[in-house]
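Chemist: this one's structure only:
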């Protein structure tokens, strides 16, 4: 009986060890994102093959216009059906 109790106790300890949670801290501090129209990481300023044609890095107005166009063409069901 004591051997079964010892095994049961050991199993309980192992199971409880899986329930612990490590402390989550951010030692590096807060990281602030760059503005979305700041670019794709291309040094030349031309973007990548995945950027919209004619868009230049840092052009906030063109970025916002592209988002409006995407919303109207891709997410507006009324425009898709008519």
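Modeler: Ah, there it is. Remember, it's a predicted structure, so these values are computed and weren't measured experimentally. Numbering: from 1, shown residues only.
Chemist: going forward, measure contacts between C-alpha atoms and count neighbours the same way
Modeler: Will do.
Chemist: which residues sit against the helix or strand hosting residue 64?
Modeler: For residue 64, the host element (DSSP states H and E) is helix 60-74. Applying Cα atoms under 8 Å, 6 or more residues apart in numbering, the external contacts of helix 60-74 come out as 37, 55, 79-80.
Chemist: just checking, what packs against the next helix or strand along the chain from that helix?
Modeler: Moving toward the C-terminus from helix 60-74, the next helix or strand (DSSP H and E) is helix 77-81. For helix 77-81, the packing partners by 3 or more Cα pairs under 8 Å, 6 or more residues apart in numbering; DSSP states H and E come out as helix 60-74.
Chemist: try this one next to it:
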């Protein structure tokens, strides 16, 4: 015969095991870290035509243009 407390104990054990599986894993790695400045480039062939790797002013100009015309929905809708 099953005691009345057995289902409660079983449910508590299942809940404990379920919550134990949801624990956060330790974050031991620091991820990708580089000491190079962003405008130094990556050495990839897939860069914008007018940008030269290592040229900070060219980098800033391209970022400003991209922000103004490429990612601004208002100006993109006005151009049509």
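Modeler: Sure, I can see it. Quick caveat: nothing in here was measured; it's all calculated off a predicted structure.
Chemist: Overlay them and tell me the TM-score.
Modeler: Taking TM-score structural alignment, normalised by the length of the second structure as the basis, the two superposed chains have a TM-score of 0.59; 74 aligned residues with a Cα RMSD of 3.0 Å.
Chemist: Using a markdown table, please lay out the contacts of helix 60-74 of the first structure together with distance to residue 70 of the first structure and neighbour count.
Modeler: Putting those into a markdown table (distance: Cα to Cα, whole Å; neighbours: other Cα atoms under 10 Å) gives the following:
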| residue | distance to residue 70 of the first structure | neighbour count |
| --- | --- | --- |
| 37 | 15 | 16 |
| 55 | 14 | 18 |
| 79 | 12 | 10 |
| 80 | 12 | 10 |
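Chemist: Now render those as TSV, adding distance to residue 14 of the first structure.
Modeler: As requested, these are exported to TSV (distance: Cα to Cα, whole Å):
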residue	distance to residue 14 of the first structure
37	50
55	57
79	59
80	57
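Chemist: What is the nearest of the residues you listed to residue 10 of the first structure?
Modeler: If you rank those by distance to residue 10 of the first structure using Cα to Cα, residue 37 comes first, at 56.7 Å.
Chemist: I'd like the distance between the residue in the second structure that the closest one lines up against and residue 50 of the second structure.
Modeler: Aligned counterpart of residue 37 of the first structure in the second structure: residue 39 (TM-score structural alignment). Look at residue 39 of the second structure and residue 50 of the second structure: by Cα to Cα, to the nearest Å, they are 13 Å apart.
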